[in-house]
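Novice: coords please:
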Amino acid sequence: MSTATRPNHIGRKISRIRELRDMKQEALAQALGTNQQAVSIIESSETIDEDKLIEVAKALGVTAEAIKNFSEEAVLNIIGNTYHDSNVVNGNAYSCNFNPLDKMVELYERLVQAEKEKIEYLEKILKDK
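Specialist: Okay, the predicted model is just below:
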């Protein structure tokens, strides 16, 4: 394993954050008030002006520090360590604590019992008359 540090390519980090936020270059360009080609140039740049970085960060909904410190490995570790359930509904992990069919059977049995009690009550009223 190499101990050499990888270059801090801000453009690639911006690109990856944009992709993770499911945003196209055109959408980022519109948020920045520029065109897609300008966003492409930003994403291919190894460095970026601090003011422009803050503007891009705001458009992406993150801080400039988040872009500077972004690490693909960290994102994968967070996902790997927090995602334990294969049931996902609208992006949220969902785990059912009961069997829905058991609940349906339980409700049906309660309904049948209530109907039996109603019939017994009505029969009692008819006998009293």
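Novice: switch to C-alpha atoms for all contacts and neighbour counts from now on
Specialist: Fine.
Novice: quick one, what contacts residue 11?
Specialist: Counting by Cα atoms under 8 Å, 6 or more residues apart in numbering, residue 11 makes contact with 42-48.
Novice: please repeat the previous calculation with a cut-off of 10 Å.
Specialist: Contacts for residue 11 (Cα atoms under 10 Å, 6 or more residues apart in numbering) come out as 17, 39-48, 53, 67-68.
Novice: return the subset of the residues you listed lying in strands.
Specialist: When DSSP state E is applied, these are split such that none fall in strands.
Novice: closest to residue 83 among those residues?
Specialist: Distance to residue 83 across the contacts of residue 11 (Cα to Cα) is lowest for residue 17, with 19.7 Å.
Novice: alongside the first, I'd like the structure of this one:
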Amino acid sequence: MKQEALAQALGTNQQAISAMENSENIDEEKLKELAKALGMTVEAIKNFSEEAVINYFNNIYDNEISGSVIAPQSNNYSFNPLDKLVEVYEENKKLYERLIQAEKDKNEYLEKLLDKK
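Specialist: As a prediction, the model looks like this:
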């Protein structure tokens, strides 16, 4: 969520959100408002872990591929999420390279057609 959108949801401005992000502590009342605006619980914010988020979304992604979506039951994974991210990046990179080459080929073909006219 962008700072501007969060600021609007909290009835404040972008600078206040930026200051909140840079502070080490947020008072409990402001934390409750923040959790409500983000659609989550105060406990979820307090127990936030980047690793847990990556594992959660990797699990959803892997389950969607197999045809089912279930909530993760544990954080014991036998793969490194960063390796998975690099793998997906490389696959997408190859796809984009093929798409770019197809567009170049199409443009060359159209230029040849135009030159003939």
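Novice: one step back: want to try TSV for the contacts of residue 11 of the first structure, with distance to residue 122 of the first structure and neighbour count as columns?
Specialist: What follows is the contacts of residue 11 of the first structure, written out as TSV (distance: Cα to Cα, whole Å; neighbours: other Cα atoms under 10 Å):
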residue	distance to residue 122 of the first structure	neighbour count
17	69	21
39	77	23
40	79	15
41	82	10
42	80	21
43	78	21
44	81	16
45	83	14
46	84	13
47	84	14
48	83	14
53	78	21
67	73	22
68	76	16
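Novice: please narrow those residues to those residing in helices.
Specialist: When DSSP state H defines the helices, the subset of the contacts of residue 11 of the first structure inside them is 17, 39-44, 53, 67-68.
Novice: just send those back as TSV, with distance to residue 87 of the first structure too.
Specialist: As requested, those are arranged in TSV below (distance: Cα to Cα, whole Å):
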residue	distance to residue 87 of the first structure
17	25
39	36
40	36
41	39
42	38
43	35
44	37
53	37
67	31
68	33
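Novice: what is the nearest of those to residue 92 of the first structure?
Specialist: Using Cα to Cα, these come closest to residue 92 of the first structure at residue 17, 20.0 Å.
Novice: which residues touch residue 42 of the first structure?
Specialist: Neighbouring residues of residue 42 of the first structure by Cα under 10 Å, 6+ apart: 10-12, 14-15, 36, 48-49, 52-53, 56.
Novice: which residue lines up with it in the second structure?
Specialist: In the second structure, the residue matched to residue 42 of the first structure (TM-score structural alignment) is residue 20.
Novice: how far away is its match from residue 10 of the second structure?
Specialist: Here the criterion is Cα to Cα, to the nearest Å. By it, residue 20 of the second structure lies 12 Å from residue 10 of the second structure.
Novice: repeat that for residue 28 of the second structure.
Specialist: Per Cα to Cα, residue 28 of the second structure is found 15 Å from residue 10 of the second structure.
Novice: who has more neighbours out of those two?
Specialist: More neighbours surround residue 10 than the other of residue 28 of the second structure and residue 10, with 16 against 10 (other Cα atoms under 10 Å).
Novice: how about the aligned partner of the more buried one in the first structure, what does it touch?
Specialist: Per TM-score structural alignment, the equivalent position to residue 10 of the second structure in the first structure is residue 32. Going by Cα under 10 Å, 6+ apart, residue 32 of the first structure touches 26, 38-39, 52, 55-56, 58-60.
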